[in-house]
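A.B. asks: Sequence and computational prediction follow.
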Amino acid sequence: MKSLSILLSLLLLTGVAGVAQTKITAVKCGKLIDGKSDTPVENVTVLIEGNKIKEVGKNVRIPNGASVIDLSAATVLPGLIDAHTHILLQGDITTEDYAVQILKESIPYRALRGSLACKTALLNGFTTLRDLGTEGSMYADVDLKKAINNGVIDGPRLFVAGRAINSTGHYLLSNREYAWEWRVPKGLIEITGADEARRAVREEISYGADWVKIYADRSYYQLPDGSFRSLQNFTPDEINALGNETAMHRKKMSAHAVTPDGIIPAIKAGAASVEHGFGIDDECIKLMVEKGIYWCPTIYVNVWVAEGRAAAGSPINKVFSEALPVTFNKAHKAGVKIAFGTDAGGFDWTENQA
């Protein structure tokens, strides 16, 4: 595993935005997994100019002065993409884990830890992350993206979502768990009404968000027939305003949506991707195929948090884990577009994403 990480980190020159544009690097690969062939291709050279792959082949001419990385005894693969991460979060099995980070760690401190998460992701083989919410760290993800792009720190190419959006009273930290005299900090922007929904989207984009992330449902449960339900977070006017405003700015909306109660309204409002979706049903699958919606099921994080949350009194993640193999295979066979996303940050960054 260590040797694989070294090989990946060498090839990941293509994914670090701060690489000098004029530098030419040739990587001699004993075997290359190119993502197209059924088997690894042998004795291939990858020519990298700046931070882009210029040529791949068996007879690539290496220009004079190019740096040569000899991996002729190794297997090389392209940089990976993690479509769902939280670089400003360091694991949150329980609400107490989340509260410690929100209440006891400053945003600068969390940003410093986030920079380490970025480097960790890169060494794990990921050259691109779609980071879906700073969980109380305001727009520190935008700053981390700038730092990577400017060569200040090493990290993957980032597409960020800033603070994320939910309706009032439906996200951590919960007012019910603290003295009512306190105005406890929240992990995202809370809105009430269509006007506030539009304002929140505009704020997100004005600070540099690439995606708009919304939380479409909460309080998940299973019915006796095995189907899953939840409570919707937004009124139709609110969620439609979120989708319309996002589209007006030529951006895409990502929806944390776990059951049909959240998934279907989110898709109809214009969500381009459904996050988690552990409780999808046949109607969701049909709609996702028809509209070309991506599903990012974040399978591992559900397994990782299941035992701890069950011990804390919430067994639903274990139930989701048992149901997911069937729904995943059904969605795949139906033609749903499935993105690979780990929800790293929801589990500790010491865990390997790959």
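C.D. replies: Received the coordinates, thanks. Please read all numbers here as calculations on a predicted model, not as lab measurements.
A.B. asks: C-alpha from now on. contacts and neighbour counts both.
C.D. replies: OK.
A.B. asks: how distant is stretch 216-223 from the center of its chain?
C.D. replies: Relative to its chain's centre, stretch 216-223 lies at 21 Å (C-alpha atoms, centre = their mean, to the nearest Å).
A.B. asks: Can you mark which positions in it are buried?
C.D. replies: 216-218, 220-221 (16 or more other C-alpha atoms under 10 Å).
A.B. asks: now swap in stretch 90-103 and tell me
C.D. replies: 90-93, 98-99, 101-102.
A.B. asks: Burial check on the nearest residue to Ile81 once chain neighbours are set aside, number of neighbours?
C.D. replies: Leaving aside its chain neighbours, Ile81 sits nearest to Thr128 (4.8 Å; criterion: C-alpha to C-alpha, 6 or more residues apart in numbering). Using other C-alpha atoms under 10 Å, Thr128 has 22 neighbouring residues.
A.B. asks: close enough to count as contact, Thr128 and Pro78?
C.D. replies: No: with contacts counted by C-alpha atoms under 8 Å, Thr128 stays clear of Pro78, the gap being 11.1 Å.
A.B. asks: Redo the buried residues of stretch 90-103 as JSON lines? Include secondary structure and distance to Trp180.
C.D. replies: Formatted as JSON lines, these follow (DSSP: H, G, I helix; E, B strand; the rest coil; distance: C-alpha to C-alpha, whole Å):
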{"residue": "Gln90", "secondary structure": "coil", "distance to Trp180": "27"}
{"residue": "Gly91", "secondary structure": "coil", "distance to Trp180": "27"}
{"residue": "Asp92", "secondary structure": "coil", "distance to Trp180": "24"}
{"residue": "Ile93", "secondary structure": "coil", "distance to Trp180": "25"}
{"residue": "Tyr98", "secondary structure": "helix", "distance to Trp180": "19"}
{"residue": "Ala99", "secondary structure": "helix", "distance to Trp180": "16"}
{"residue": "Gln101", "secondary structure": "helix", "distance to Trp180": "20"}
{"residue": "Ile102", "secondary structure": "helix", "distance to Trp180": "18"}
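A.B. asks: another structure for you, compare them:
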Amino acid sequence: MWRSVLAFLFVSAPALGSPVLIKAAHLVDGVSDRPRDGVAVVVDGDKIVALGAAADLAAKNPGAKVIDLGNATLLPGMIDAHTHVFLNDDVGPGVYDAILLKQSAPYRAIEAAANARTALMYGFTALRDLETEGAMYADVDVKVAITRGVVPGPRLQVATRAFAPTGMYPLRGYNWELELPIGVQTIDGPEQARKAVREQVGFGADWIKFYADHGVYEGKPDRPVRSVVNFTPVEAAAIVDEAHRLGVKVAAHANGWDGIDSALRAGVDSIEHGQGITDDLATRMVAQNVSWCPSMMAYQYAIKKLGSDPRSWMAQHHKAAVARAFKRGVKIAFGTDAGAFPWSMNPAAEAKLMVDAGMPPMAVIRSVTSVAAALLDPLCKPGAKGCAKSELGEIAPGKHADLIAVSGDPIKDITELERVTWVMKAGVVWKTPAP
């Protein structure tokens, strides 16, 4: 029996053969302002090779295998640019501590692989996973296993361990005589910062992440969110400078105004959470080409689970910050902090929160496709030659064949993204509509 169970868990979906003609009544390409009707896509191997009128492509590809999705809407595979596959709900007294104290890194890697598969079935064909929370470099192993076809899952970019200074990240508050695990790599001073960046990149980090501020926030619904900054300007600048020197982008956890300001001064590439974004900070983010992952879903979940969270007023700031940032042209990349809430909850529900905050449905679709894909692009210095751009997040010839379909119209009802019926990643179909 166990052999059959293992085969079910780890066998790859069969290849379709080439070429494949995919037809659907409607198509949203991830970049345009309007959907298209009556078009089809031709996939050869793991790439999209043609996009055009369905009748024309059928005539030009008479031997192609046909996948007819009927009245469905075809979209690029979704991208969640802020996840934690090594977590599966860390909200509540003692929950995070128990994860680090009672779960081994091998166990957590197995759970991470299962969570990655769940994400793929939801329609997420790529994730940026922003640190293992104490599981060291095991995210690199999960990424390698997915890439080699050992386990199914989305494309992964990983941030390995993340950084915080001494005393500013759990586990904390225990007997000082005990040597306990910590959910990040602790660093102090610019030289330690540079060495740690080199170590993480050397072990396979695609991104460097640091905690620009920590969980002491001040404010009220009518006042800016303020926070305590973790790193000195010299330390933060050293992290970013060394990462960029090695060709790796940097993400900063920053909730309050002070943390966001500090991260922007250091030159980061993305802000995570960002409830304290003001008009001035949004303007600076646009000028510096800094993306933002709001992750509203995680905070809504925490407030609901904890019941009487004294910082629930931050949710009001979060919603207002999204409207403010979108109005000023900040690149809002879809990111949910999945793992902070259980993977049984579909991260695509973040899309409804973004619409409720004032973003048009098509802008949200671009956020979860082409905008998130641009964030995952490699670091390209001005004037650099041969610097590849992402092949994700758009339905166009030359792009990766990462596609999803929903039964309804996501422009009329953004929650359709929570009901993905068909998933293709790299030209391989992983999910089909239920019979």
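C.D. replies: Yes, it's here. It should be emphasised that the depicted structure is a prediction, and the values quoted were computed from it without experimental measurement.
A.B. asks: What's the TM-score once they're superposed?
C.D. replies: Remark: TM-score between the superposed chains equals 0.89 [TM-score structural alignment, normalised by the length of the first structure]; 333 aligned residues with a C-alpha RMSD of 2.1 Å.
A.B. asks: Just the ones in helices from the buried residues of stretch 216-223 of the first structure, please.
C.D. replies: Among those, none falls in helices (DSSP state H).
A.B. asks: and which of those is nearest Trp182 of the first structure?
C.D. replies: Arg218 (23.6 Å; C-alpha to C-alpha).
A.B. asks: Would you enumerate the residues in contact with the closest one?
C.D. replies: By C-alpha atoms under 8 Å, 6 or more residues apart in numbering, the residues touching Arg218 of the first structure are 170, 230-233, 258.
A.B. asks: hmm, 7 Å instead?
C.D. replies: Residues near Arg218 of the first structure by C-alpha atoms under 7 Å, 6 or more residues apart in numbering: 230-233.
A.B. asks: What subset of these is buried?
C.D. replies: 230, 232-233.
A.B. asks: Please enumerate the helices of the stretch 1-150 of the first structure.
C.D. replies: According to DSSP state H, counting those that start in this stretch, the stretch 1-150 of the first structure carries its helices in the segments 2-11, 95-104, 107-123, 140-149.
A.B. asks: would you turn those helices into a markdown table with distance to Val289 of the first structure?
C.D. replies: A markdown table is the format used below for the helices of the stretch 1-150 of the first structure (distance: least, C-alpha to C-alpha, whole Å):
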| stretch | distance to Val289 of the first structure |
| --- | --- |
| helix 2-11 | 34 |
| helix 95-104 | 35 |
| helix 107-123 | 31 |
| helix 140-149 | 32 |
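A.B. asks: how much space is there between Met354 of the second structure and Gly17 of the second structure?
C.D. replies: With distances taken as C-alpha to C-alpha, to the nearest Å, Met354 of the second structure is found 38 Å from Gly17 of the second structure.
A.B. asks: Equivalent analysis for Ala374 of the second structure, please.
C.D. replies: As judged by C-alpha to C-alpha, Ala374 of the second structure and Gly17 of the second structure stand 30 Å apart.
A.B. asks: repeat for Gly307 of the second structure
C.D. replies: 52 Å.
A.B. asks: of those two, who's got more company?
C.D. replies: Gly17 (13 against 10).
A.B. asks: And Asp92 of the first structure? What does it align with in the second structure?
C.D. replies: When the second structure is aligned by TM-score structural alignment, Asp92 of the first structure is paired with Asp90.
A.B. asks: hmm, back to that, nearest to Lys28 of the first structure among the buried residues of stretch 90-103 of the first structure?
C.D. replies: Gln90 (36.8 Å).
A.B. asks: on that earlier part again, hmm, which two among the buried residues of stretch 90-103 of the first structure are most spread apart?
C.D. replies: Taking C-alpha to C-alpha, no two of these sit farther apart than Ile93 and Ile102, at 14.3 Å.
A.B. asks: So which residues of the stretch 251-354 of the first structure form strands?
C.D. replies: Under the criterion DSSP state E, counting those that start in this stretch, the stretch 251-354 of the first structure contains strands at 252-257, 271-276, 294-296, 337-338.
A.B. asks: TSV for the ones you listed, including distance to Ile53 of the first structure and mean neighbour count?
C.D. replies: Putting those into TSV (distance: least, C-alpha to C-alpha, whole Å; neighbours: other C-alpha atoms under 10 Å) gives the following:
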stretch	distance to Ile53 of the first structure	mean neighbour count
strand 252-257	27	25
strand 271-276	28	25
strand 294-296	26	23
strand 337-338	25	16
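A.B. asks: Any chance of TSV for the ones you listed, columns distance to Ala117 of the first structure?
C.D. replies: Listed next are those as TSV, based on distance: least, C-alpha to C-alpha, whole Å:
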stretch	distance to Ala117 of the first structure
strand 252-257	22
strand 271-276	21
strand 294-296	21
strand 337-338	24
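A.B. asks: Among these, which comes closest to Leu47 of the first structure?
C.D. replies: Between Leu47 of the first structure and the strands of the stretch 251-354 of the first structure, the tightest spacing by C-alpha to C-alpha is seen for strand 337-338, at 30.0 Å.
A.B. asks: In the second structure, point out the residues matching that closest one.
C.D. replies: Mapped onto the second structure using TM-score structural alignment, strand 337-338 of the first structure spans residues 331-332.
A.B. asks: How about stretch 110-122 of the first structure?
C.D. replies: Going by TM-score structural alignment: stretch 110-122 of the first structure matches residues 108-120.
A.B. asks: and the matching stretch, which residues are buried?
C.D. replies: Under 16+ other C-alpha under 10 Å, the buried positions of stretch 108-120 of the second structure are 108-109, 111-120.
A.B. asks: and which of those residues is nearest to Ser12 of the second structure?
C.D. replies: Among these, Arg117 lies closest to Ser12 of the second structure (C-alpha to C-alpha), at 11.4 Å.
A.B. asks: what about the spatially closest residue to the closest one that is not a sequence neighbour, neighbour count?
C.D. replies: Leaving aside its sequence neighbours, Arg117 of the second structure sits nearest to Gly153 (C-alpha to C-alpha, 6+ apart; 4.5 Å). Gly153 of the second structure has 28 neighbours, counted by other C-alpha under 10 Å.
A.B. asks: Helix, strand, or coil at Gly153 of the second structure?
C.D. replies: coil (DSSP: H, G, I helix; E, B strand; the rest coil).
A.B. asks: What lines up with it in the first structure?
C.D. replies: Aligned partner of Gly153 of the second structure by TM-score structural alignment: Gly155.
A.B. asks: and what of Met136 of the second structure?
C.D. replies: Match for Met136 of the second structure (TM-score structural alignment): Met138.
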